[in-house]
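Peer 1: Sequence plus the predicted model coming up.
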Amino acid sequence: MGDPTTYHFDLDPALRPAHAPLEERWWPGIRDVALRASSARIYDPIVGVRAVVIHATAGGSSAGAASVIFDGNASFHWLVPDEDEPQHGAFVWATCHEARAAWHVRNGCSHPAIWDGRGRINHWSLGIEVVNRQVRSDDFSDWQVEATAQIVRYAWAKYPNLRHVVSHAMLDPGRRSDPGSLFPWSRFREAVLDAREPAVPELVSGAAGMEAVVPSPPFCMVV
């Protein structure tokens, strides 16, 4: 078993895929609701995205996970179905607009290894929830691991400054343990870094460095 508080790896710009397709569907009725359970980003919604955070639900259903968004308590960008759900093996759920800051990490959390310890992580990250109860009797399926990796590859191709893939537990170790010690982090990392799609040409992958990214005025709701 691994220690989820150490789950983290960086993405090499030289290996960034030029394109990575993603099979996704919007969760029924959630698109408008997600606008009320998220914030306008204070960084540019494309070049300002710096990290992907991996979560696990600690519950056994996609419906239970999506309910927190309908309740307005939290949000995340994608939801990976469990193996006993009909969507498993077919597509992942989109649950929040990528251009919005979903509420998936506490506002006060940070880590020195992730963008030099910068706070307000929601404003420069994307969140993935994997449906899993985090107990020995509920293994993460091969497809869940592969689908989560493909979401990261999709985001890596789309967001030129994406550099970090990190667990929720590493960012909030005192309160969170997800995706849990049973999540096969090494296998997941290999799936992300296995360049199955053509890499972005060097001149393109080096464009739009983060030094050029300036936060927008902080007019939006703080999360």
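Peer 2: Happy to help now that I have it.

Peer 1: CA atoms for contacts and neighbours, from now on please.
Peer 2: Fine.

Peer 1: all helices for this structure, in order.
Peer 2: For the chain, the helices defined by DSSP state H cover 30-36, 62-70, 142-158, 168-171, 185-193, 202-205.

Peer 1: Give me the residue at the spatial middle of the chain.
Peer 2: Central residue of the chain (C-alpha atoms, centre = their mean): Gly127, 3.0 Å from the mean position.

Peer 1: was I right about that one contacting Ile54?
Peer 2: Yes - counting by C-alpha atoms under 8 Å, Gly127 touches Ile54, with 6.3 Å between them.

Peer 1: ok, back up a step: please identify the most buried of the helices of the chain.
Peer 2: Across these, averaging neighbours per residue (mean count of other C-alpha atoms under 10 Å) puts helix 168-171 on top, at a mean of 26.

Peer 1: what helices or strands is that one leaning on?
Peer 2: strand 51-56 (3 or more C-alpha pairs under 8 Å, 6 or more residues apart in numbering; DSSP states H and E).

Peer 1: Which residues does the strand it packs on contact?
Peer 2: Contact partners of strand 51-56, identified using C-alpha atoms under 8 Å, 6 or more residues apart in numbering, comprise 114, 124-134, 152, 162-168, 178-180.

Peer 1: how about 6 Å then?
Peer 2: 125-132, 162-168, 178-179 (C-alpha atoms under 6 Å, 6 or more residues apart in numbering).

Peer 1: Mind checking which of those residues are in strands?
Peer 2: Using DSSP state E, the subset of these located in strands is 125-130, 164-167.

Peer 1: Distance-wise, check the residue nearest to Glu146 when sequence neighbours are not counted relative to Val152.
Peer 2: Residue nearest to Glu146 in three dimensions, not counting chain neighbours: Ala191, with 6.6 Å by C-alpha to C-alpha, 6 or more residues apart in numbering. Distance of Ala191 to Val152, given as C-alpha to C-alpha, to the nearest Å: 10 Å.

Peer 1: Below is an additional structure, to be compared with the one above:
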Amino acid sequence: MYPIDSTTYRSKAFNRRVRFLVLHYTAANFQSSVNALARGDQVSAHYLIPSPTDPSYTRAGFDKTRIFSLVDENERAWHSGSSAWGVRTGLNDTAIGIELVNQASVSNGQFNFPDYHPEQIAALVQVCQDILQRYPDITPTHVLGHSDISIGRKSDPGAAFPWQQLHEAGIGAWYDDTVKAQYQAQFTRQMPTQAELLEKLRTYGYSVPAQPDARSVQSLLRAFQLHFRPANYRGVADAETAAILFALVQRYNA
């Protein structure tokens, strides 16, 4: 047997697999989520965070919130599917995925986004802070929702997800209120063109089609609004949406 020398010479020319943190809801109760993510062979995630008030969680024998590790972080979990951000596609290759049990639903095109339990968010903050400490390539703009990377296909983690709260805990991106107000005053008088909005979305990281049509533009704006302006996510361009977008690009892409 020939020895493997892993100490004499060590290369600096490498990087880490993990560059993104993608957050999801399960759109199902705890038991159904476990069946899909841990017992099925179609989808998976690295972590699952239950709601402590979910009856199926208590029936499973748990009485306190815990974080379930389903797939080792160095392995490729199947949570993002067809996805893109910036120049990267197929984000399962480079992402850690976290699923939160939340029974969001859609009926006749109308979405219902239930609130997340405070203990779920506290647990999420804990695990995200730990992940970000260990993976410095996950920048604020690389902490994303499934809806950000799968435009028109996904809506999770939904309009009830507290992105600003996470940002205040050092997780993910958010805009500066003063800069947003300055842009909003400007755009109330004169909106940017659609081409300018799409270029800013592309600069920030969203996957913008080479030849966008009305439907794809609406889907892009809806995804952006779900993350950064969840009070109104119809996918219609307005001064506030444009102001938030420009403020984000100024903060993170200047």
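Peer 2: Nice, thanks for sending it over. Keep in mind that this is a model prediction, so the values were computed, not measured.

Peer 1: Would you pull the TM-score for this pair?
Peer 2: Superposed pair, TM-score by TM-score structural alignment, normalised by the length of the first structure: 0.59. Supporting alignment: 144 aligned residues with a C-alpha RMSD of 2.3 Å.

Peer 1: re earlier: I'd like to know which of the ones in strands among the contacts of strand 51-56 of the first structure are buried.
Peer 2: 125-130, 164-167 (16 or more other C-alpha atoms under 10 Å).

Peer 1: among those, which two are most distant?
Peer 2: Val130 and His164 (18.0 Å; C-alpha to C-alpha).

Peer 1: So what does Ala191 of the first structure match up with in the second structure?
Peer 2: Aligning on TM-score structural alignment places Ala191 of the first structure opposite Ala169 in the second structure.

Peer 1: if I look at its match, how far off is Trp85 of the second structure?
Peer 2: 23 Å.

Peer 1: Over to Pro50 of the second structure?
Peer 2: For Pro50 of the second structure relative to Trp85 of the second structure (C-alpha to C-alpha), the value is 27 Å.

Peer 1: which one is Glu240 of the second structure nearest to, not counting chain neighbours?
Peer 2: Gln184 (5.7 Å).

Peer 1: what's the burial count for Ser141 of the first structure?
Peer 2: 17 (other C-alpha atoms under 10 Å).

Peer 1: how about it, what's its partner in the second structure?
Peer 2: Ser141 of the first structure maps onto His117 in the second structure, by TM-score structural alignment.

Peer 1: Quick check: nearest residue in space to that match, chain neighbours excluded?
Peer 2: Using C-alpha to C-alpha, 6+ apart, the nearest residue to His117 of the second structure is Ser51, at 6.1 Å.

Peer 1: Show me what the one you found lines up with in the first structure.
Peer 2: Checking TM-score structural alignment: Ser51 of the second structure goes with Asp82.

Peer 1: wait, isn't its match in contact with Val131?
Peer 2: Yes - judged on C-alpha atoms under 6 Å, Asp82 of the first structure makes contact with Val131 at a distance of 5.3 Å.

Peer 1: Could you check which of the two is surrounded by more residues?
Peer 2: Taking other C-alpha under 10 Å, Asp82 of the first structure and Val131 do not tie; Val131 has more neighbours (27 against 24).

Peer 1: and that one, what pairs with it in the second structure?
Peer 2: Residue correspondence to the second structure (TM-score structural alignment): Val131 of the first structure is matched to Val101.

Peer 1: Then Ile54 of the first structure?
Peer 2: Under the alignment (TM-score structural alignment), Ile54 of the first structure maps onto Leu23 of the second structure.

Peer 1: Number of residues surrounding its match?
Peer 2: Every residue meeting other C-alpha under 10 Å relative to Leu23 of the second structure is counted, giving 26.

Peer 1: cool, and Ser105 of the second structure?
Peer 2: Residues within reach of Ser105 of the second structure, counting by other C-alpha under 10 Å, total 13.

Peer 1: Name the nearest residue to it, ignoring sequence neighbours.
Peer 2: Asn112 (5.2 Å).

Peer 1: show me what contacts Arg25 of the first structure?
Peer 2: 93-94.

Peer 1: Could you do Val18 of the second structure as well?
Peer 2: Residues near Val18 of the second structure by C-alpha under 6 Å, 6+ apart: 94-95.

Peer 1: I'd like the distance between Ser75 of the first structure and Val52 of the first structure.
Peer 2: Ser75 of the first structure is 14 Å from Val52 of the first structure, by C-alpha to C-alpha.

Peer 1: the more surrounded of these two?
Peer 2: A count of neighbours by other C-alpha under 10 Å puts Ser75 above the other of Ser75 of the first structure and Val52, at 28 against 25.

Peer 1: quick one: the residue nearest to Glu146 of the first structure from Ala74 of the first structure, how far?
Peer 2: 28 Å.

Peer 1: Same question for Ser205 of the first structure.
Peer 2: When Ser205 of the first structure is compared with Ala74 of the first structure (using C-alpha to C-alpha), they lie 33 Å apart.

Peer 1: Could you do Met170 of the first structure as well?
Peer 2: For Met170 of the first structure, the distance to Ala74 of the first structure equals 19 Å [C-alpha to C-alpha].

Peer 1: Then Pro184 of the first structure?
Peer 2: Separation of Pro184 of the first structure from Ala74 of the first structure (C-alpha to C-alpha) stands at 25 Å.

Peer 1: What lines up with Leu220 of the second structure in the first structure?
Peer 2: Aligned partner of Leu220 of the second structure by TM-score structural alignment: none.

Peer 1: Tell me, how many residues neighbour Leu220 of the second structure?
Peer 2: Using other C-alpha under 10 Å, Leu220 of the second structure has 25 other residues around it.

Peer 1: any idea which helix or strand carries it?
Peer 2: Using DSSP states H and E, Leu220 of the second structure falls within helix 214-228.

Peer 1: buried stuff in that helix?
Peer 2: Using 16+ other C-alpha under 10 Å as the test for burial, helix 214-228 of the second structure gives 216-228.

Peer 1: what's the following helix or strand after it?
Peer 2: Sequence-wise, the next helix or strand downstream of helix 214-228 of the second structure (DSSP H and E) is helix 239-252.

Peer 1: now that next one: which residue numbers in the first structure?
Peer 2: Counting by TM-score structural alignment, helix 239-252 of the second structure pairs with no residue of the first structure.

Peer 1: now that helix, how far from the centre of its chain.
Peer 2: 18 Å (C-alpha atoms, centre = their mean, to the nearest Å).

Peer 1: cool, stretch 64-81 of the first structure as well?
Peer 2: Worked out by C-alpha atoms, centre = their mean, stretch 64-81 of the first structure lies 13 Å from the chain centre.
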